[in-house]
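1. just need the structure, nothing else, for what follows:
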Amino acid sequence: MSKETKSDAYPYASGGWGSLKAVTSILLQEKVPLANSQVLMQQNKPDGFMCVSCSWAKPADPHTFEFCESGAKATAWDLTAKRVTPDFFDVHTVSELSKWHDHDLEEAGRLTEPMRYDPATDRYVPIPWEQAFDEIGAQLRGFDPASVVFYSSGRASLETSYMLQLFARMYGNNNLADSSNMCHESTSVGLKEAIGVGVGTVGLDDYDKTDLMFFFGQNVGTNSPRMLHHLQDARKRGVPIITFNPLREPGLLHFANPQSPADMLTPRDTQISTQYHQVKTGGDTAAILGICKLVIKADDRALGAGAPRVLDIDFIREHTSGYETFAQFARDAKWDDIERISGLSRDALQAAADEYMKASAVIVNYGMGLTQHRMGVQNVRMVVNLLLLRGNIGKPGAGPSPIRGHSNVQGQRTVGITEKPELAPLDQLAEQFSFEPPREKGMNTVEAFGAVVAGKLNAIVNLGGNLVRSVPDRYRIEPAWSALPLTVNVATKLNRSHLLPGKRSYLLPCLSRIEIDRQASGAQVVSMEDSTARFHGSRGVVDAAGPTIRSEPFIVAGIAKATLGERSSVDWDAWRDDYALVRIEMGKTWPEMFEDFETRMWTPGGVVRPLPARERKWKTKSGKAEFMVPEALGEDPDMPEREPGSLRLMTLRSDSQFNTTIYNLDDRFRGVKGSRMVVLMNPADMEKRGLAKGDRIGLETIADDGVERRVDGFSVVPFDVPEGCIGGYYPECNPLLPLWHYAKESKVPGAKSIPVRVAAGAGGST
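-> The predicted structure follows:
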């Protein structure tokens, strides 16, 4: 267990002057005019625009500067003065551009014209919007619907997502893959099974009422820095924060609030984590089980002595199922196994358990460090087990809090973006729009790319994602993607996926959420759901980057109309012209959430989504919240035994990154400059292999499927990480992740625990 010390790689508090310098730097880098930089003052405000970056909540009473470093970078990235016009493609062929670094592709600027790939010249060439829609529609009509996938990233609004899922189902499939499949589907599955809802139950108000917080596998300083304000407030109230994370991350150690003169003008900062446990990669189930075991043991002692119970036994009896089976499993678990697999001592887990037993309201925050594992769903279920022991779900200041990434990734699923027909209101859609929706299960992202590799897909309509860069097994995916008969890419900027054109490929530029969306009925607004299950309106505030850029709803409507024709009862032109009509239909589909939404969507703090688990109503098979007995304590129980000297690779984001978007090559929090081709390694592991700082190595995946997966050109960086565990950046390490290495039940890629060996060799890069 770590005491109050700072990271050796970045011996400063997160936030502070470093954050302000980074924001200033990105605004200058993107040549954002002073007038446009003022839009940051409208970011995450009740009548402004929702951040295009993370999905952290928009408060009812916002700070003057309700944006963080990451959000400011995302906004500057969209507000850039740089443009990619048709003249750009006159100068650069696709073959030439494919040699550019990912950062340089997006750094080229905003796309301004609809384009179609011309294989004769190896260039994208302009095409009128209506012609693009007509051609795409004609091609889609010629394919078996089962061979087409509709993918959406988490930046699409509720309105766009509702339109896309309806289009796909009218077209004839449930192949609605999305970015949730890549990250928090383990949450959607695990929480749904355990408490009857697939999202967290915690709101911003709960952070003011909690008296203990846990963090598992979530780097708040990089992935959701605005959350640090709430953590700082909690720490000032004396709330302990207990962190479990393999790497020592500055954002979870100390925070200097850039909005506080006292923090900025003095050495003052706030210690965030009161306990910091560097759990081994893949050891989360074992660590949580150790805490549960200690709590149950303490309750057994209290029961035997006739003392007050440690467990909330009344809650367990009335509201849960399966406690006795789980409790016996925990009692029988061996401490040798728990300590070996978690990498933590019994004393360290006892310290965490002691705090848990003292607290009356507990929040567990977690991120992809918990979900992107073979046992990711089990990890989520173990979080619920821990909370249920003391009744920490369905009361103020308590509950599970999955911290989502993309700003509307949770909302997309709410309005029907799902490959699982049982999760969509198909009967209601059938009645509402006079068609028969397909009832067969569709493909999620992993399944879709399995079909791509197998040559079984004809088309992918890609709404906003850089798919070939974000998915596993890139060296197998890229040639298969290029062989697709049709790819349709809706994007704000150029990315790697656009440079692997299929036999027919279209590049359709869309508005950013920050931009004013003018349609026939006037300026439009959209809405989204944050990670605390609140719905918010969002209003663009700057002019579009070009006169021929169109909104995502406009593009979806255009393709849908051209594809479906008279088969569809929807007036797609009317929806394109007035998004309020879309919201009216959303209200008919889900009246409990969206009825009268037009007048409620600007509610400060958001419209609260109804969640039965918040009221201790459990929509599970048993009608109660369900304890679960873990299948195994360790990661990858069904994979071949690792060879001696093997390592567990976890993929990471940097502070200069949002998903596949790379703002620059530095990661100041980890002391990395000028390159992302690095491996963070424990000095003891370096010594065992005769490695020194800066040595060049390759990594090879340990698997027995006959596929060689190797990436060369990494530099070794000593770092405070558990022995046997290493870190490398996403997406650079994606070629090492097998497509089949995913979470049981959810199929989330297992990017946080990839078995690898160090291979001698330098040179090369991704």
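
2. for the rest of this, base every contact and every neighbour count on C-alpha atoms.
-> OK.

3. host element of Ala302?
-> Using DSSP states H and E, Ala302 falls within helix 284-305.

4. output the contacting helices and strands for the helix or strand following that helix.
-> Sequence-wise, the next helix or strand downstream of helix 284-305 (DSSP H and E) is helix 313-319. Helix 313-319 is packed against helix 376-389, with contacts defined by 3 or more CA pairs under 8 Å, 6 or more residues apart in numbering; DSSP states H and E.

5. the inter-axis angle of the helix it packs on versus helix 284-305?
-> Angle, helix 376-389 to helix 284-305, by axes from the mean of the first three to the mean of the last three CA atoms, to 10 degrees: 20 degrees.

6. who touches Gly196 in this structure?
-> Neighbouring residues of Gly196 by CA atoms under 8 Å, 6 or more residues apart in numbering: 612-613, 618-620, 625.

7. one more to put side by side:
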Amino acid sequence: MRACGVDPSGLRFAGSGPWALLTGCMETDMERSENTDNPTIEQYDQPTGGWGSVKSLLSHAKDEGMLASTLWATLQKQNKADGYQCVSCSWAKPAEPHTFEYCENGAKATIWETTPKRCDREFFAKHTVSELLEWTDHDLEKQGRLTTPMRYDRTLDQYVPVKWEDAFREIAAELNAIDPKSAVFYVSGRAALETSHMWQLMARIYGSNNLPDSSNMCHESTSVGLPESIGSPVGTVTLDDFDQCDMMFFFGHNTGTNAPRLLHWVQEARKRGAPVITFNPVLERGLMRFKNPQSPTEMLSPDEGTKMSSDYYQVRGGGDIAAMTGIAKAVFALDDAAQETGRPRVLDVDFIETHCHGFDEFERFVRQADWDEIVRCSGLPRDELEHVGRVYAKAEKVIGNYGMGLTQHRHGIENVQMLVNLLLMRGMMGKPGAGISPIRGHSNVQGQRTVGITEKLKLIPVEKFEEFYGFTVPKEDGLDTIGTCEGILDGSVKAFVALGGNFSRAIPDTARMEDAWRRMRLNVQISTKLNRNHLLTAEINYILPCIGRIERDTQASGPQTVSMEDSTACIHASFGHREPASRELLSEPKIVAELAKALVPGKSTVPWDEWVGDYAKVRDAIERAYPTDFRDFNKRMGTPGGFHRDIGASYREWRTESGKANFLTPDTFDVDPDIDTTSADVLRLITLRSNDQFNTTIYGYDDRLRGVFGTRMVILMNEEDMQRLGLRNDDRVDVQTHTDDGIVRKVEDYRVHAWAMPKGNCGGYYPELNALLPLWHHSKRAHVPAAKSIPVRLTKRGRQAAA
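-> As a prediction, the model looks like this:
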């Protein structure tokens, strides 16, 4: 690699323009072409970030046919106060952003959305739906941006153009011909606050509370668990707390792929000596080594980057409650020793007495817990958990981060609440530098719930909606994601109207759900790109293409701004500036308003046209309905770094029934107690995402950070398990769910490969392996699919030489 010039203030670009640094410093052999005919799996020892990340971005941009200058100009606006908010993850945006305030996956999402490729009427004229059903998820989305409203013609087996006004009229007629309770209005995590608020009003005026969203599939365990513990459905920390903390926990989160910009704050914490202790069944590169692309010195250095986790523990999949119990048991022992010797207490007894409820029961549970059982269930030695307890006991400001490794289990709620218990023991809640940090996925999935996207009546201001707009809100809870799937299977759901997303790929039981989907009456998809959900044709089907967040949205009052909420409960403005992909596109708020005018004319006083003409009026309506969280919404929305919602737990106001923070004691260590893995040949499958995807969007077939190139059809296994089952690297297997419900769930012709996994666990990629996930295997109260613990058996198909 040749050297490039730098100066103390930042980058000095060789040649003409910033891309000269990115291309001119890339004379290495790190680049891997995607070769699905000859996939390879090997150890990847490079850090997260660094030149591997830059090379990947350049490769994707080139493959999409994008001009470097165009991409650079766009990325310079990403996550900036005067620009657009990233369309991928929801991690927080700083008030003083870096020059490159985006990560590899965020930039890939921008490339994917701003591609010059078009999936237009000519494309649909060339291909039948039956043909397109044979294409992969990657190849469908790779056709580019949708440009024209389309309606499915069953006689041709093709989508054909339809006028917007005809589509709205016909969709409304179909919906008004059925019981509103049989219609579902789904929302993906990308729709802005303004659109989401309008969407839920339209559905309720129509008569449906069926408003499932992306959170149902990932962090609903948080949304149920945290309010019971601390009175808030979201985390308590902001970026200021990350700047102050002196220790972090990470449980079950692949930060390097799913929220890479967080790595900057982790790196800074490590540089000031803060321990970062990670519990994850899979060794993820992002929390092992990181080389910061913002730093020329790091990028040009030959070293391996920053060691991100001071301690990394491969907890057995589903063993987190046991591990946290072991840490808590160690803390109690240290507190006992401190009292015996007259030293300061390890427990924050003043905080517990003043602010907490249920501590005595929790203490009994932990003290009575058997170390042998803790070790067996967690898969971790006692001395390692006691070491973590000692490190934790010395810290003053601790943040507990977690992801779907905690939430996607049968007892996902208890997982979340046990982490809260661990923090409450030492008063690590509601003070600077400390708190709970659920790391959400999609860019506005948290915010949608804030403005009314929920099937639960108790979470919306029913009386205000009825008073403000003169209609009656349906008085029973609606369907969440699991309820929607059950309704599609039994035929009670007749219509599915989606504001974004790829619902059928994100949900469990793929084969059963795809078959049942075709028996519905109506399927409407508001989208930017083609995906499989468009091709699962009901009796009547529409594709309604919309403007993307990065594009200019001009309405009657001029250019419009939208807003969204990040993982730290901060609200941000977002300004699109790119030319829309097609003149035929409508904005999401415009589509919602026009559909509402056709569907529920005269049934409310909602001023749909006024709202579309000026989105500021929608924000006024949001503030009116939610005055505490959205005080002075329009004045504050442009605040650099966003403005923070009123999260009582962040300043020790506990909005719980007890009026205090609650220690909530689990019933068991086993977070998935009703699946049988006692047979020697049954493994627990953990679904994973590659660093070349975001949620169901597959950017490519390489998972660079795991060294998997050219394939997603792989099962990563513990080497001892492979030997025990008579398997070798690159053997081909069929994978079948081990259940007794009479349903065969199976995927075929996967290759196995030895990996650093706990014994009894294996891993493979979502969403393809959703085919193995039973619909009933979900969080007991939150209904989140338990995708981190699927019981499976592998059957060898015959040996094949290593690629």
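
8. TM between them?
-> TM-score of the superposed chains, computed with TM-score structural alignment, normalised by the length of structure 1, equals 0.98; 757 aligned residues with a CA RMSD of 1.2 Å.

9. now the helix holding Ala302 of structure 1: buried residues?
-> 284-300 (16 or more other CA atoms under 10 Å).

10. quick one, helices of the stretch 651-766 of structure 1?
-> With DSSP state H, counting those that start in this stretch, the ranges of helices along the stretch 651-766 of structure 1 come out as 683-688.

11. tell me the counterpart of Leu226 of structure 2 in structure 1.
-> Structural correspondence for Leu226 of structure 2 with respect to structure 1 (TM-score structural alignment): Leu191.

12. give the burial count for that match, as a bare number.
-> Using other CA atoms under 10 Å, Leu191 of structure 1 has 26 other residues around it.

13. one more: Arg145 of structure 2?
-> The number of residues packed near Arg145 of structure 2 is 27, by other CA under 10 Å.

14. do the same with Asp370 of structure 2
-> Asp370 of structure 2 sits with 14 neighbouring residues when counted by other CA under 10 Å.

15. what's the answer for Pro637 of structure 1, then?
-> Pro637 of structure 1 has 12 neighbours, counted by other CA under 10 Å.

16. alignment lookup: it to structure 2.
-> In structure 2, Pro637 of structure 1 lands on Pro673 (TM-score structural alignment).

17. roughly how far apart are that match and Thr737 of structure 2?
-> For Pro673 of structure 2, the distance to Thr737 of structure 2 (CA to CA, to the nearest Å) stands at 16 Å.

18. cool, Glu228 of structure 2 as well?
-> Taken as CA to CA, the span from Glu228 of structure 2 to Thr737 of structure 2 is 33 Å.

19. what's the neighbour count on the counterpart of Cys119 of structure 2 in structure 1?
-> Under the alignment (TM-score structural alignment), Cys119 of structure 2 pairs with Val84 of structure 1. Neighbourhood size, Val84 of structure 1 [other CA under 10 Å]: 19.

20. now do the one 4 residues further on
-> Counted with other CA under 10 Å, the neighbours of Phe88 of structure 1 add up to 14.

21. got it, and the one 5 residues further on?
-> Using other CA under 10 Å, the number of residues around Thr93 of structure 1 comes to 15.

22. check contacts around it.
-> Going by CA under 8 Å, 6+ apart, Thr93 of structure 1 touches 121-124.
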